[in-house]
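> using only what follows, build the 3D model:
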Amino acid sequence: MREVRAMSTDDIVSRTRLLENEIRIMRLEQTRITHEIQNQRDKIRENSEKIKVNKTLPYLVSNVIEILDVDPNEYGEEDGANVDLDSQRKGKCAVIKTSTRQTYFLPVIGLVDAETLKPGDLVGVNKDSYLILETLPAEYDSRVKAMEVDERPTEQYSDIGGLDKQIQELIEAVVLPVTHKERFENLGIQPPKGVLLYGPPGTGKTLLARACAAQTKSTFLKLAGPQLVQMFIGDGAKLVRDAFALAKEKAPAIIFIDELDAIGTKRFDSEKAGDREVQRTMLELLNQLDGFSSTTDIKHHMLHRLVLSRVTHLAHFAVGLRPPVTPCIHIHTLCPSFEEKITTQAEQPKD
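Down below sits the predicted model:
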């Protein structure tokens, strides 16, 4: 107030006009910003409509071949040359191959974050612009999906009689590394990659695996060795790869391979195409076993049903599946003794 009282009348009038001009300029700026906000909203609405139109099904199914980092500064432009705007974009670009067997380079990937894409991913693209609109779930063989047991096993260890030692070995090899993973990491202990159950038929091998799956709350994939013997070359190996890929996606999971001796025999020279295909399937199984880290939440249970002694039937197995080559635990199931049969019978519920 003292400053205003000290000012003359002309100074006050001049100051008032200056403030009125500033207010008028601010109101004009406010009006401009309001119009700009409205224009941006209209653009967003228009772009949303375009995206909605472009995302109209059906999509063209494609595979990501490669993700590239593009820096336009690495490529110099000649003076006076036309400059392509796409060539000046920085960031990720993609190479895709469509289901029509055509390969395209995408300088603009589309609506999917480039950081989430990797080579081999299945994506849906626009059939006109080929922009990636959505990532699709991984494709698995329908026969592999049928191997997944929908209902979780309900068997308990108390339902199995005469295999107390085998149950304890199975708990230490499979259940504890899944349910107490952090303890193994703190102690620096590498859990086994799998378990090989062998012994006469009817000694509880399948029951052991189902009880193990129930205790770990794991996805249970049940494969049969004869199912992996296919007519066409590479078909059995593909089943093995898809089964392990599905188990990795649904981890923690237990892969249970019944009748493994159908593909797990020793390698031998043969001129028959069928024998060579069986060996290819067995090699793919060995590759998957070696390639899987034992710290993952996936365990492999290989069931071998042979009425033979331990030394005899293990000798018929492939070298890669026998100790000490394989990092798997071998558990021998035997017929229960008379006392164990009596105990098991007493534990069964009576009608």
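> all contacts plus neighbour counts: C-alpha atoms, from now on.
OK.
> need the next SSE after the strand or helix carrying residue 144, C-terminal direction.
Per DSSP states H and E, residue 144 falls inside helix 142-147. Counting by DSSP H and E, the next helix or strand C-terminal to helix 142-147 is helix 164-170.
> from the chain's centre, how far out does the longest strand seen in the chain sit?
Longest strand in the chain, counting residues (DSSP state E): strand 60-70. Centroid displacement of strand 60-70 relative to its chain, using CA atoms, centre = their mean, to the nearest Å, is 18 Å.
> same check, this time on stretch 60-79
27 Å.
> over to stretch 17-35?
58 Å.
> repeat that for stretch 155-170.
32 Å.
> could you pull out the strands for this protein?
Using DSSP E, strands in the chain cover 60-70, 91-98, 103-106, 122-125, 132-135, 194-199, 219-224, 253-258, 298-305, 329-332.
> among those, which is nearest residue 29?
With CA to CA as the criterion, residue 29 lies closest to strand 91-98 of the strands of the chain, at 35.3 Å.
> would you mind listing the buried residues in that closest one?
92, 93, 94, 95, 96, 97, 98 (16 or more other CA atoms under 10 Å).
> equivalent analysis for stretch 59-70, please.
Quick answer for stretch 59-70 (16+ other CA under 10 Å): 59, 60, 61, 62, 63, 64, 65, 66, 67, 70.
> residues contacting the closest residue in space to the fourth one that isn't next to it in sequence?
What that stands for is residue 62. Spatial nearest neighbour of residue 62, chain neighbours left out: residue 98 (4.0 Å); criterion: CA to CA, 6 or more residues apart in numbering. Going by CA atoms under 8 Å, 6 or more residues apart in numbering, residue 98 touches 60, 61, 62, 63.
> try residue 153
210, 211, 213, 214.
> of these, which belong to helices?
210, 211, 213, 214 (DSSP state H).
> of all the strands of the chain, which one is nearest residue 45?
Between the strands of the chain, strand 132-135 lies closest to residue 45; by CA to CA that is 18.3 Å.
> re the thing from before, if I look at the residue nearest to residue 62, how far off is residue 63?
6 Å (CA to CA, to the nearest Å).
> go ahead and confirm residue 194 touches residue 290.
No: using CA atoms under 8 Å, residue 194 is not in contact with residue 290, being 10.7 Å away.
> the two - which one has more neighbours?
residue 194 (24 against 14; other CA atoms under 10 Å).
> ok, that one to residue 288 distance?
Residue 194 is 12 Å from residue 288, by CA to CA.
> count of residues packed around residue 146?
What residue 146 shows, counting by other CA under 10 Å, is a neighbour count of 12.
> coming back round to it: what is the longest strand of the chain packed up against?
Applying 3 or more CA pairs under 8 Å, 6 or more residues apart in numbering; DSSP states H and E, one finds that strand 60-70 makes contact with strand 91-98, strand 122-125.
> I'd like the structure of this one too, to check against the first:
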Amino acid sequence: MRLELTRISHEIQSQRDKIRENTEKIKVNKTLPYLVSNVIEILDVDPNEYGEEDGANVDLDSQRKGKCAVIKTSTRQTYFLPVIGLVDAETLKPGDLVGVNKDSYLILETLPAEYDSRVKAMEVDERPTEQYSDIGGLDKQIQELIEAVVLPVTHKERFENLGIQPPKGVLLYGPPGTGKTLLARACAAQTKSTFLKLAGPQLVQMFIGDVQSWFEMPLLWPREGPALSFSLMNWMPLVSAASAG
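Take a look at the predicted model:
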């Protein structure tokens, strides 16, 4: 009996030592700063679906049954995580913002929805009221915008069924007062989208990579529902400067 108690006491102490060691490891791994990442996809992985050849090395992580994640870091690298980390996989969904360890890439914490301060600098109209009937003489352009912008939003499933990849954007060009902004606001109204207007002169002064992030602002919009961005740009000063140089 005494030997049994001694053995149990030894096992308890051993488990406590392991818990203390793992707690220290977690504390080290959770040391700031985190690497900010986006969850791209959550996968259910069953290792039994993939047979192992006799004598082949077995990756223990790959043999874990359950949720796995694909993440994209702020350094634009994509990783598959067979072990997600300290966050409950059931609570994660594609599009979530997470903090990961900069070395192991394990997910350590879910972050609040990203709200870029540049969004606040935009002209925002949550409910545009313009209609196509307010625009005269642009019937052809209206029809093209309906096909390129409106229908992919209002009838997304039809495009998916037909295997059609809709355009990611539309370029409206012309002198001031020809209805470009009005067309964009009408499209936003038809798709029940928030209208975000970007100012072109601010783009000219940005570094490489910053311009792309401006055009990705609708993805950072924290409210429910789609967002349609409209960039008002005058490229003539740039062309003139390039010609003069």
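> before we move on, the earlier item: so the longest strand of the first structure matches what in the second structure?
On the second structure, the counterpart of strand 60-70 of the first structure by sequence alignment is residues 35-45.
> mean per-residue distance, the matching stretch to the first structure?
Mean deviation of stretch 35-45 of the second structure relative to the first structure after superposition (mean CA distance after the TM-score superposition for the first structure): 0.6 Å.
> re earlier: map the residue nearest to residue 62 of the first structure onto the second structure.
In the second structure, residue 98 of the first structure lands on residue 73 (sequence alignment).
> against residue 28 of the first structure, how distant is the counterpart of residue 9 of the second structure in the first structure?
Alignment note (sequence alignment): residue 9 of the second structure maps to residue 34 of the first structure. Look at residue 34 of the first structure and residue 28 of the first structure: by CA to CA, they are 10 Å apart.
> neighbours around residue 158 of the second structure, how many?
Counted with other CA under 10 Å, residue 158 of the second structure comes out at 12.
> looking for the alignment partner of it in the first structure.
Residue 158 of the second structure maps onto residue 183 in the first structure, by sequence alignment.
> measure that match to residue 192 of the first structure for me?
15 Å.
> for residue 17 of the first structure, same thing?
86 Å.
> more neighbours: those two, which one.
Higher neighbour count among residue 17 of the first structure and residue 192: residue 192, with 19 against 12, using other CA under 10 Å.
> contacting residues for the counterpart of the more buried one in the second structure?
Aligned against the second structure by sequence alignment, residue 192 of the first structure finds its counterpart in residue 167. Residue 167 of the second structure is in contact with 148, 149, counting by CA under 8 Å, 6+ apart.
> before we move on, what about residue 30 of the second structure?
101, 108.
> now do the one 5 residues further on
With contacts defined as CA under 8 Å, 6+ apart, the neighbours of residue 35 of the second structure are 73, 74, 99, 100, 101, 102, 105.
> one more time with 7 Å
The neighbourhood of residue 35 of the second structure, defined by CA atoms under 7 Å, 6 or more residues apart in numbering, consists of 73, 99, 100, 101, 102.
> isn't the second one right up against residue 113?
No: with contact taken as CA atoms under 7 Å, residue 99 of the second structure and residue 113 are classed as non-touching, separated by 11.9 Å.
> more crowded one of those two?
The residue with more neighbours, out of residue 99 of the second structure and residue 113, is residue 99; 21 against 14, by other CA under 10 Å.
> what's the match for the more buried one in the first structure?
Checking sequence alignment: residue 99 of the second structure goes with residue 124.
> please report how far the residue nearest to that match when sequence neighbours are not counted lies from residue 95 of the first structure.
Excluding the flanking residues, the one nearest residue 124 of the first structure by CA to CA, 6+ apart is residue 61, at 4.8 Å. Going from residue 61 of the first structure to residue 95 of the first structure by CA to CA gives 14 Å.
> repeat that for residue 249 of the first structure.
From residue 249 of the first structure to residue 95 of the first structure the distance is 25 Å (CA to CA).
> again with residue 82 of the first structure
Counting by CA to CA, the gap from residue 82 of the first structure to residue 95 of the first structure is 24 Å.
> if we can go back for a sec, isn't the match of residue 99 of the second structure right next to residue 64, touching?
No: contact between residue 124 of the first structure and residue 64 fails when scored by CA under 7 Å: they sit 10.2 Å apart.
> what sits against the residue nearest to residue 43 of the second structure when sequence neighbours are not counted?
Closest residue to residue 43 of the second structure apart from its sequence neighbours, by CA to CA, 6+ apart: residue 68 at 5.0 Å. Residue 68 of the second structure is in contact with 42, 43, 44, 45, 81, 82, 83, 84, counting by CA under 7 Å, 6+ apart.
> what does residue 128 of the second structure align to in the first structure?
Using sequence alignment, residue 128 of the second structure pairs with residue 153 in the first structure.
> equivalent range in the second structure for stretch 248-258 of the first structure?
Going by sequence alignment, stretch 248-258 of the first structure lines up with nothing in the second structure.
> that stretch: how far from the chain's middle?
So, by CA atoms, centre = their mean, the centroid of stretch 248-258 of the first structure is 12 Å from its chain's centroid.
> then stretch 147-156 of the second structure?
21 Å.
> any idea which residue is closest to the centre of the second structure?
The residue lying closest to the centre of the second structure (CA atoms, centre = their mean) is residue 95, at 4.9 Å.
> find the residue closest to it in space, skipping its chain neighbours.
Closest residue to residue 95 of the second structure apart from its sequence neighbours, by CA to CA, 6+ apart: residue 39 at 5.3 Å.
> tell me how far the residue mapped onto residue 84 of the second structure from the first structure lies from residue 171 of the first structure.
In the first structure, residue 84 of the second structure lines up with residue 109, judged by sequence alignment. As judged by CA to CA, residue 109 of the first structure and residue 171 of the first structure stand 48 Å apart.
> same thing with residue 108 of the first structure?
From residue 108 of the first structure to residue 171 of the first structure the distance is 51 Å (CA to CA).
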